[in-house]
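Q: fold the following for me, if possible:
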Amino acid sequence: MSYLACVFLTVLILDSCTSLAPRYGNVESPLRVQPEPGRFQTPRVFEAGSVSSQLGEEEKGGYSQKNDRQDALASYLKRHRKLGAWKNVSCDICIFVVSEIRHMTEEAASVEEIVKAVTKFCIFFKIEDEHVCTLIVPQFQEEVLYVVDNLILSPGEACGIVIGDTCSTPYFPGDMWNVTFPDKPKPEPRPPTPPKPNAPILKFLHLTDIHLDFQYAVGSPVPCGEPLCCRVDDNVTVTGQAGKYGDYYNCDAPLDMLTSLFSHLSSIQDQFDFIIMTGDIPAHDVWSQSRTEQVAHVTALDKLFTNYLPNKPVYSCVGNHETSPINAFPQPGIPGQDMTWMYGAMAESWGKWLPLSALDDVLRCGIYSVSPYPGFRIISINNNYCNTGNWWLLLNSTDPCNVLQWFVGELQKAEDSGEKVYLLMHIPPGSTDCYKYWSHNLYNIVNRYENTIVNQFYGHSHHDWIMMFYDNATFTRPLGFGFVSPSVTTYSFNNPIYRIYTMDGNYTGSSWAVLDYNNFYMNLTEANAKGNPQWIFEYNPKKDYNMTGLYANDWDDLIQRLQKNDTLFQLFYKHYSSMYQGTPCHGNCKTDILCDMVEGRSYDPDLCQQHIRP
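A: So this is what the prediction gives:
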């Protein structure tokens, strides 16, 4: 999920911060908050030494006084809003605020003074209500102040890296790096071969983005004035009321819904052999979370698996919501920033299905490699180390935690021993939530080991789609893809969904590739109305999309057909949106989704231009 505004201590005025919702495609629902058309193109850069020149003379008088800087900032921004330049000010604000925080620290301003200034900004411009602003700013104070204080980049360079090239195109040597491959030639690509009829199969369950909300309250008001609703502390009067099993409007998963889901899964557990879970366990109340609460969510999910599915191995990866504050994944070696509190909880939860040798990697970086069956390996990558919302990466983004270099080593061992690999990650690596060079390095890794990596699995977006990888010579030959699975949470405007895959089974010569899958969902409206939730069949891609297989070539063919056949695309969009009955998706909405599907590496519009916008 993208929480860029919150990571900037709520100081980046982006439309997406209002709902804290994922931004994959232009989802045209009348209830969704839509982004402004177009992004800023030519922002004015405020250098730290010339900020006061942008202020009126009446504001300069006491500007050097620490307690006047807050009012100067508010006055400047108020003028910007009156001038009608508001939609173009996001980059300016980023640079201005980073400059101001750095300037205040140089003047020995206290943490309390800085927090007060940013909180005042948040409230004054109604980025969120006063309750959220007051709580969320302190959540990030330690991270942001440490990073700004130790930053070797200028404010413009920092904002260019985090916001993107539309803000600035900085020279940042730490952002440009390459993993090292072993001195072994790449084997000739081997096209996938479907298994023989009646060959053994395995099945596995995919859950993602559960977002359990301990404070969900049946009958609480919806909508509310905060980014997350349906909670016990919502103090607004509206006609809507949260249902027992969830609500479409910015609400997370109540325990009643998860109890229904796991009870149902227990009743059909003979239909799958193992489980993958691709991250995001806690709720979206990012302004009021603590380490204790985050660990409690990990423990609660572990108990659900233990109580309802005790004999099913569970293989997980780390989501960006697991830590507190959200997105904060410091690299090893930063003083006072030990991630053992979180990785230790995960090692305890995951350890029952992992060898002891794998737990060292879990405790170090939240990663692991495990072989559930001879010839088959699952590798779990913590790609929060590519998360553009992770401020710690501004200090050093060169393969944080050595994750990708470790990944290359694991893949080489798998190639040498003839193993096939499933890759689990939370964030789809081609999204703009992933740093460019991390994403491009991963793309190269997938290219090099295309015969070894047979499938990839992501979460994060809460929608249902795929992400393609093409050969990095011509970008025309599809050689891999990732399944982006829809969420269990209803946040926002989704029905809860789970997926069961069929894969080539455990026998000599197995490809271990995914052969098919079925989605199942709860119709939230009916469940709340009747009080008897049912988990029913949603769709099968081979039948609904007329696909002969689920290999990379098949998905590439589907994308081409989705461009030409709008009836087929609207069916795809219905599943993309988890059966929520919104408005159809046409024009830019359709193009954006199709571009997301072909952009397996981030910040590379040429992929969209080549495949979708010729």
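
Q: CA atoms for contacts and neighbours, from now on please.
A: Noted.

Q: which neighbouring elements make contact with the strand or helix carrying F204?
A: Following DSSP states H and E, one finds F204 within strand 201-207. Identification of packing neighbours for strand 201-207 by 3 or more C-alpha pairs under 8 Å, 6 or more residues apart in numbering; DSSP states H and E yields strand 274-277, strand 497-504.

Q: buried set for the following helix or strand past the shortest one?
A: Past strand 274-277, further along toward the C-terminus, the next helix or strand under DSSP H and E is helix 291-308. By neighbour count with 16 or more other C-alpha atoms under 10 Å, helix 291-308 contains the buried residues E293, Q294, V295, A296, H297, V298, T299, A300, L301, D302, F305, Y308.

Q: packing partners for helix 291-308?
A: Judged by 3+ C-alpha pairs under 8 Å, 6+ apart, helix 291-308 is in contact with helix 255-267, helix 340-350.

Q: that older thread, now the strand holding F204: how far from the chain's centre is it?
A: Distance of strand 201-207 from the chain centroid (C-alpha atoms, centre = their mean, to the nearest Å) equals 22 Å.

Q: between strand 497-504 and that strand, find me the angle.
A: Strand 201-207 runs at 160 degrees relative to strand 497-504, counting by axes from the mean of the first three to the mean of the last three C-alpha atoms, to 10 degrees.

Q: and for comparison, fold this next one:
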Amino acid sequence: MRINTLLLACGLSASFQGVHAEANTEKTIATIWDDFKNAVDCGGCQALLGTLKVASGLGEKFWLDVFTGLCTITGIEDPDVCSGIIAAEGPSLYAALKTMHLNSGTSKTLCASLLGLCPYPEVRPYDLTFPSPKPKTVRPPPSGKSPIKVVHFSDTHVDLLYETGSNYECNKPICCRAYEDKDAPGVTEHPCGPYGNPQCDPPARLQESMHAAIAQINPEFSIYTGDVISHDVWMVDQAKVLEGLNATYSAIDRDIGTVYASIGNHDTAPLNLFPPTNASKDDDPEWAYQALAEDWFSLTGVPSVQDADQYGSYSAVHPGSNLRIISYNSVFYYIYNFLMYGEPIEQDPRGQFEWLIQELQAAEDAGQRAWLIAHIPSGVPDHFRDHSQYFDQIVQRYEATIAGLFYGHTHTDEFQIAYSDYNNRDWNTATAMGYIAPAMTPTEGSASFRVYDIDPVTFGVLDYTQYIANISDPSYQVKPEWVPYYSAKADYGSKISPPVTDPKAEITPAFWHNVTVAMERDPSVFQDFWSRRVRGHEVEECDGDCAKSEICQLRAANAQYNCVKPKAFNFKRDGEESVLVEKDPHVNCDHAGMATIIAKMMHRAKIDRKKEIEAR
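A: Reported below is the predicted structural model:
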């Protein structure tokens, strides 16, 4: 009785009282579905969470059965996809709801992140402590010496079960597999080619082709910013993750040479879930950390990478250089990491911010430059805003030491700029540059990798060239050709003021701020960027307010300043029209597992609600 009184006092729906009184699956599904349909604002979302919270009081199995029933009955996914995803990630969301306080910062963050129905709460203050005051040193000038080449690739997502000739127009989240007889080679009218399809994760042979192209460039070393495992998230278990990690990292070791890597949100099972503190055996991905530590040691030979078995992070000084590479686990700060939704949300999960400070201080004391590599960029909408602000404190303190930040995850070609003063974002307040590399998997554009020209003394980025294998080229399915797509300095340097075309000049944070100014001054510069972002694949219209918002996003390594308002997601299934909600182009929700399920439920609820209103 006390639970119902509390929820009613919060102004929430009384419909869930029957849920608490009787463990009836069908009745509970109907009650929760009504709350989905009525969740049109933040209060409605809190009411929905209240119903889900009460249902959680009837036990984990009952709660999972209800959620699986909702997914199946609404037809948003095939039954095997519903049951597989919910069985994997559902227990973590169930546990979060059990302890969550309604109308708290945690619950509002969940509503903002998953359904776009609450505004993001204000960032909670959290002042990090640094071992020494910030020195007066500044970024070192370029050395003028001949650059070295470093390759950056990301989000390979190789599908070990890819079947050439199978259906690329299937009902599953990823295709190019013979899920049913109608999908089989020789039967389907939509056969996928031997080197991949935009509806599918890539086959191993595409990865082999990319590795061969990288080997011809002969880089000093490479960086890989995570996501090995394919997107069949309803089928992935520990054995499949280990098989995928072994296959990809063995191929990298065989084909490329020295590679420094970071952990992706898909590189464990269930995906996305990394506990912020010491966890129970069921929640602890220690097995993934240990496997990655072994793989990464094999790639680098640097003993310190073995420290990654603690929580997926390590620091390594590249042999014979003055460069410290720090790979950190950014998935702790992922809004779909349901293990983070405690009361309150942990501010420094696994003490990683403290560890980052120690490593950067060591670099500063030794006169080294530092690269930070991670999977999820700090400024994107699916990064917790609180933790983006805390991370930005570290970036600002060590701006003279940090030569660059390198990310993947979005599958698109983007960048983000950090500023010492976000209320005065200008070239002279730009302090750090985050490079976001597009993916090898072709779901958001042609497969791609990047080659940086790096100053061998300062390790600043002098230029980069993006390479693609154009999936629209008629010869692609015979033998992909990896060709230069554009150059940062050649295609942007002459369009900024003052121009930067000297091959020995660094493309600094100020350079990239001036690129965004050129986008504002000349819309064609923005449109070129917008097309390159997806390698010319299905380029959505973006001008006016859309362009302003996107430029703001580029100027926001601190996520609270990215101008992005919470949004729900736009889906199509079985030919139905999806016009009721917007799509956030920076969040690849179809790959987010349980988050996709919830967002699709909300979309279906909006369709049903609209039909009910029209029928009155």
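
Q: TM-score them against each other, please.
A: Once superposed, the chains reach a TM-score of 0.81 (TM-score structural alignment, normalised by the length of structure 1), with 538 aligned residues with a C-alpha RMSD of 3.0 Å.

Q: now for the helices and strands packed on helix 291-308 of structure 1, which one comes closest to C159 of structure 1?
A: Closest approach to C159 of structure 1 among these (C-alpha to C-alpha): helix 340-350, 28.5 Å.

Q: number of residues surrounding V286 of structure 1?
A: The local packing of V286 of structure 1 (other C-alpha atoms under 10 Å) involves 22 other residues.

Q: go on, the one 3 residues further on?
A: Applying other C-alpha under 10 Å, we find 19 residues neighbouring Q289 of structure 1.

Q: kindly report the same for A366 of structure 2.
A: A366 of structure 2, neighbours per other C-alpha under 10 Å, totals 11.

Q: what strand or helix carries the alignment partner in structure 1 of Q553 of structure 2?
A: Structural alignment places Q553 of structure 2 opposite D596 in structure 1 (criterion: TM-score structural alignment). If you go by DSSP H and E, D596 of structure 1 is part of helix 588-598.

Q: where in structure 2 does the strand holding F204 of structure 1 fall?
A: With TM-score structural alignment applied, strand 201-207 of structure 1 matches the range 147-153 in structure 2.

Q: what about P191 of structure 1, neighbour count?
A: Residues lying near P191 of structure 1 (other C-alpha under 10 Å) number 12.

Q: next: E399 of structure 2.
A: E399 of structure 2 has 25 neighbours, counted by other C-alpha under 10 Å.

Q: I'd like the next helix or strand past the top helix by length along structure 1.
A: Scanning structure 1 for the helix with the most residues, using DSSP state H, yields helix 130-150. With elements assigned by DSSP H and E, the helix or strand that comes after helix 130-150 of structure 1 is helix 155-163.

Q: which residues does whatever residue of structure 2 lines up with V118 of structure 1 contact?
A: Taking TM-score structural alignment, the alignment pairs V118 of structure 1 with F67 from structure 2. Applying C-alpha atoms under 8 Å, 6 or more residues apart in numbering, we find F67 of structure 2 in contact with I29, I86.

Q: let's see it at 10 Å
A: 25, 28-29, 32, 52, 61, 73, 82-83, 86-87, 90, 597-598 (C-alpha atoms under 10 Å, 6 or more residues apart in numbering).

Q: tell me the most packed of those, by neighbour count.
A: T28 (26 neighbours).

Q: for it, what are its contacts?
A: By C-alpha under 10 Å, 6+ apart, the neighbours of T28 of structure 2 are 15-20, 22, 34, 51-52, 55, 62-63, 66-67, 70.

Q: now with 7 Å?
A: By C-alpha atoms under 7 Å, 6 or more residues apart in numbering, the contact list for T28 of structure 2 reads V19.

Q: leaving out chain neighbours, which residue sits closest to whichever residue in structure 2 pairs up with D302 of structure 1?
A: By TM-score structural alignment, D302 of structure 1 lines up with Y249 in structure 2. Leaving aside its sequence neighbours, Y249 of structure 2 sits nearest to D295 (C-alpha to C-alpha, 6 or more residues apart in numbering; 6.3 Å).

Q: what's the burial count for that neighbour?
A: By other C-alpha under 10 Å, the residues close to D295 of structure 2 number 22.

Q: what lines up with it in structure 1?
A: Per TM-score structural alignment, D295 of structure 2 is aligned with S349.

Q: how far away is its match from Q241 of structure 1?
A: Per C-alpha to C-alpha, to the nearest Å, S349 of structure 1 is found 35 Å from Q241 of structure 1.

Q: and the gap between the counterpart of Q207 of structure 2 in structure 1 and D464 of structure 1?
A: Q207 of structure 2 maps onto L258 in structure 1 when the alignment is built from TM-score structural alignment. Taking C-alpha to C-alpha as the measure, L258 of structure 1 and D464 of structure 1 are separated by 20 Å.

Q: before we move on, what about L202 of structure 1?
A: Plainly put, L202 of structure 1 is 22 Å away from D464 of structure 1 if you go by C-alpha to C-alpha.

Q: end to end, how far does stretch 141-161 of structure 2 reach?
A: From its first residue to its last, stretch 141-161 of structure 2 covers 49 Å (C-alpha to C-alpha).

Q: list the buried residues in that stretch.
A: Buried residues in stretch 141-161 of structure 2, counting neighbours by 16+ other C-alpha under 10 Å, are found at 142-143, 147-160.

Q: with stretch 348-367 of structure 2 instead?
A: In stretch 348-367 of structure 2, counting by 16+ other C-alpha under 10 Å, buried: D348, P349, R350, Q352, F353, L356, I357, E359, L360, Q361, A363, E364.

Q: over in structure 1, find the residue span that stretch aligns onto.
A: Per the alignment by TM-score structural alignment, stretch 348-367 of structure 2 matches residues 399-418 in structure 1.
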